[in-house]
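Colleague: Sequence plus predicted model, see below.
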Amino acid sequence: MTHMREYDVVVIGGGPSGATAADDLARAGRSVALLDKAGRIKPCGGAIPPRLIRDFDIPDHLLVAHATSARMIAPSDTAVDMPVGNGFVGMVDRDIFDEWLRARAVANGAERRTGTFDRIERDADGRISVIYTERRGGRELRLHTRSVIGADGARSGVARAELAGAARNPCVFAYHEVILAPQAALAAAADFDGGRCDIFYQGHLSPDFYAWVFPHGDTASIGVGSANKGFDLRDAVARLRQQTGLDACETIRCEGAPIPLKPLKRWDNGRDLVVTGDAAGVVAPASGEGIYYAMFGGRCAAQAIDAFLSTGRAAALKQARKTFMRKHGRVFWILGIMQYFWYSSDKRRDSFVKICKDPDVQQLTWDAYMNKELVRKRPMAHMRIFLNDMRHLLGLGSASASR
């Protein structure tokens, strides 16, 4: 086994969360090894809000499309358009976006390693070694380090090895097909809009989540998610493509993966390690949004590790989860309730889409999504939304009746 230098931190996993953590720590002057197995592209709609673009300095050339509206489609085929307004949602291709983030971390001082994580070992003095198998050549290599960040995705090997209960974290399974975007006549026939994200709340496409058609410039992502292990995701995507008229488009690639929808109760091992991103379960319930939360979580992990390295106090590692949940925990709680209730039947999905017709709902939804903060202004708008929701829940009338 080959021995190498000692690092301040080894980051295991080079997705948005791990790459962000590695970049922040390298910029802070820490010696960083970024271990990524490479070649994997996560199934993802690829939407990033303006807050992410601002906070993480994302250049415009990475945005393959600007989405200016969303369309919600109910089981009854009722469609509700939700225009963004003056802004836009950026769309990225994960293969290009993730690699750019990794390259930025390397440019700022992180050392990149390519291979598959195997295990973590500690000697009698508590010194840590991360063992991985080299991608080319298959050699087993050892990285000595003072600390570890596990950012190796859902079903994280790091989390399972170091954190009690991590293996039981529930997941939604996602599958999508990347197609060449339809042109001219076919786009019109399929009602495909290169500036609109279509979201299908239909039980035959997903019994407990949703399906989507998201534009990516020259391509598009058509996908579906479900926690029902007996549900055939590939068949659902095939039916969605037929339903939308996109079955004639060329398929470029297909990808599938589990996506956690519940943050772990603990992100650190109380000793020398913290997890982040999908490994920590930070994908938003109901929406399935993960890129912003992964990158913010990576930043939180980097800050916690930096404090640990400076002080030697393992208690500093707890700050990663505390900081994240203080900022976004309430949003995750609200979205979890929404998913549990509104996605439970087609009748409720129809009501949910009808509620989305309300201009107050649309404005407050976009404000919260774009800025990643709960909107506390306009109390009368919140009251109208509450009354609207109650009418739908109790079956007392249409959305317009409450206005």
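Modeller: Thanks, I have it.
Colleague: From now on I want contacts and neighbour counts done on CA atoms only, so please keep to that.
Modeller: Will do.
Colleague: Kindly list the longest strand within this structure.
Modeller: Scanning the chain for the longest strand, with DSSP state E as the assignment, gives strand 111-122.
Colleague: List the buried residues of that strand.
Modeller: Buried residues in strand 111-122, counting neighbours by 16 or more other CA atoms under 10 Å, are found at E111, R112, R113, T114, G115, T116, F117, I120.
Colleague: Distance-wise, check the spatially most central residue of the chain relative to A238.
Modeller: In the chain, the centroid-proximal residue (CA atoms, centre = their mean) is G290; its distance is 1.4 Å. Shown here: G290 relative to A238, a distance of 25 Å by CA to CA, to the nearest Å.
Colleague: ok so, going back, would you mind measuring from the residue nearest to the residue nearest to the centre of the chain when sequence neighbours are not counted to C171?
Modeller: Nearest residue to G290 in three dimensions, chain neighbours excluded: V283, at 4.5 Å (CA to CA, 6 or more residues apart in numbering). V283 is 10 Å from C171, where distance means CA to CA.
Colleague: Same question for D306.
Modeller: Applying CA to CA, the value for D306 to C171 is 30 Å.
Colleague: How about the secondary structure of W100?
Modeller: For W100, the assignment made with DSSP: H, G, I helix; E, B strand; the rest coil gives helix.
Colleague: Touching, F117 and Y132? I think so.
Modeller: Yes - judged on CA atoms under 8 Å, F117 makes contact with Y132 at a distance of 4.3 Å.
Colleague: Please pick out the residue of the chain most distant from its centre.
Modeller: Most distant residue from the mean C-alpha position of the chain: A124, 38.2 Å away (CA atoms, centre = their mean).
Colleague: Hmm, F117 and I131 touching each other?
Modeller: Yes - here I131 reaches F117: they are 6.4 Å apart, a contact under CA under 8 Å.
Colleague: and the comparison structure, right after this:
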Amino acid sequence: MSPAEYDVAIIGGGPAGATAAYELAKSGASVLLLDREGRPKPCGGAVPPRLIEDFAIPSEQIVARVGSARIISPKSQAVEMTIDGHRRRAGTSYVGMVDREHFDRWLRRRAQAAGAHVEQGTFDRVEERTGGGFALNYRDAKGARVSCRSRLVIGADGANSAVRRQMFSPAARPPYVFAYHEIVCSPESGDFDKSRCDVVYDGAISPDFYGWVFPHGPVTSVGVGSAKKGFDLKAATSELRRRSGLGDAEIVRREGAPLPLYPLKRFDNGRGVLLIGDAAGVVAPSSGEGIYYAMCSGELAGHAALEALRTNDVRALKSVRSEFGRMHGRTFFILRMMQYFWYSSDGRRERFVSMCRDPDVQKLTWESYLDKKIVRREPMAHLRVFLKDMSHLMGIAKA
């Protein structure tokens, strides 16, 4: 039998790959979506209202609704940031929480319902064919070797992308933060608040990033990220669980993976291969947020791939990087500078948490997060935040 042929082969069925497959399939393209089931990545699972609205996520996928975040400093200074009153647009005023194991599977099923061929298997190799297109090899769920062909390839296979390693220069590799989390059973009694996320800025928990406690209804994600080699993420997570009153909570599962620190300079290789999601580095600096940006890159990839198929010109794939930068480049730059400065020492973390008490800081933070763009409508609020920020930078303000 001749190998199956597709317009687009997508390697990786997480939020990025599944969204790209859905966009392509609903427009009539033939799509292979290859995914290794049963490998959810460590992720707090937070999704903003913008994602829920833009990608039509049904309410049953939202396992918890968070109305506030508590920011905790190295000296245990705790600042609660409540969402209420900070929603600009009509719609929800909470942060939704998803369980990646079930959420990713739902996204793949949606792509399949739109017409994508979803295959469970392990990617092996992709090669360019003489005369154009690609030959792919993978093992199916039973371990059998399978070959297929496609006109385009989209790599959505995570931070350690095999597609990137095979089809891009070795230099196309962003620096990483390594993340580890434990999913534990949420307490049914006591002081544990299932409607609040905790974000811990403490060098003992993470020397260069942060720790998190994110409730998902019946379970809670407790995790830590760090780029520092040799730092014991598991020990830090155990300490964070102890501090949060979850030291004796039953552990459901443990997961770890690298998270890229910033996007690649180029998402396509100029020959018909495109990277999206973690493979392209579209994870927000300072926060590590990736689900919304992954799905955004997947949607852009679907549109660009359709144009490349229509025109038979792979240069259309370049638009994904430029359009993503236009939409989110300013936000990523600000977050990157914020991480570089405020996460560099416990003294600066202490000042950073103090800044979070300010109503202007809270207002701009929530409005920018919930709508996924830097809010520009109140220049005086920005000016006040800038002046306060400078007073903390120069050590004038009290921590």
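Modeller: Noted; the coordinates are in hand. Here the structure is a predicted model, which means the values were calculated and not measured.
Colleague: quick revisit: which other helices and strands does the longest strand of structure 1 contact?
Modeller: strand 32-36, strand 128-134 (3 or more CA pairs under 8 Å, 6 or more residues apart in numbering; DSSP states H and E).
Colleague: picking that back up, got JSON lines for the buried residues of strand 111-122 of structure 1, with distance to A67 of structure 1 too?
Modeller: Shown next, in JSON lines, are these (distance: CA to CA, whole Å):
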{"residue": "E111", "distance to A67 of structure 1": "35"}
{"residue": "R112", "distance to A67 of structure 1": "33"}
{"residue": "R113", "distance to A67 of structure 1": "35"}
{"residue": "T114", "distance to A67 of structure 1": "34"}
{"residue": "G115", "distance to A67 of structure 1": "36"}
{"residue": "T116", "distance to A67 of structure 1": "36"}
{"residue": "F117", "distance to A67 of structure 1": "37"}
{"residue": "I120", "distance to A67 of structure 1": "42"}
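Colleague: how about the longest strand of structure 1, aligned to which bit of structure 2?
Modeller: Alignment of strand 111-122 of structure 1 against structure 2: residues 117-128, by TM-score structural alignment.
Colleague: Please give the centre-to-centre distance between the matching stretch and its chain.
Modeller: Centre-to-centre, stretch 117-128 of structure 2 and its host chain are 23 Å apart (CA atoms, centre = their mean, to the nearest Å).
Colleague: Can you state the mean residue-to-residue distance of that stretch versus structure 1?
Modeller: For stretch 117-128 of structure 2, the mean deviation from structure 1 after alignment is 1.1 Å (mean CA distance after the TM-score superposition for structure 1).
Colleague: what's the answer for stretch 296-304 of structure 2, then?
Modeller: Averaged out, stretch 296-304 of structure 2 is 0.7 Å away (mean CA distance after the TM-score superposition for structure 1).
Colleague: what about the nearest residue to R253 of structure 1 once chain neighbours are set aside, how many neighbours?
Modeller: Once flanking residues are discounted, R253 of structure 1 sits nearest to V178: 5.4 Å by CA to CA, 6+ apart. Using other CA atoms under 10 Å, V178 of structure 1 is surrounded by 25 other residues.
Colleague: any idea how far the closest residue to D272 of structure 1 other than its chain neighbours lies from K322 of structure 1?
Modeller: Excluding its sequence neighbours, the residue lying closest to D272 of structure 1 (CA to CA, 6+ apart) is S147, at 5.0 Å. Separation of S147 of structure 1 from K322 of structure 1 (CA to CA): 19 Å.
Colleague: neighbour-wise, which of the two wins?
Modeller: Ranked by neighbour count (other CA under 10 Å), S147 of structure 1 and K322 place S147 first, with 23 against 16.
Colleague: Just to check, the more buried one is in contact with D8?
Modeller: Yes - between S147 of structure 1 and D8 a contact is recorded at 6.2 Å, counting by CA under 8 Å.
Colleague: Now list whatever residues contact both of these two.
Modeller: Residues touching both S147 of structure 1 and D8 (CA atoms under 8 Å, 6 or more residues apart in numbering): L309.
Colleague: I83 of structure 2: what's it in contact with?
Modeller: Residues near I83 of structure 2 by CA under 8 Å, 6+ apart: G67, S68, S93, Y94, W366.
Colleague: Please apply the same query to F267 of structure 2.
Modeller: Per CA under 8 Å, 6+ apart, neighbours of F267 of structure 2: L274, L275, I276, A280, K318, V320, R321.
Colleague: Any chance of the residues you listed in a markdown table with secondary structure and distance to K75 of structure 2 as columns?
Modeller: Output for the contacts of F267 of structure 2, formatted as a markdown table (DSSP: H, G, I helix; E, B strand; the rest coil; distance: CA to CA, whole Å):
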| residue | secondary structure | distance to K75 of structure 2 |
| --- | --- | --- |
| L274 | strand | 45 |
| L275 | strand | 41 |
| I276 | coil | 39 |
| A280 | helix | 36 |
| K318 | helix | 47 |
| V320 | helix | 43 |
| R321 | helix | 41 |
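Colleague: For P263 of structure 2, state which of those residues is nearest.
Modeller: A280 (5.8 Å; CA to CA).
Colleague: What count of nearby residues applies to the closest one?
Modeller: Residues lying near A280 of structure 2 (other CA under 10 Å) number 30.
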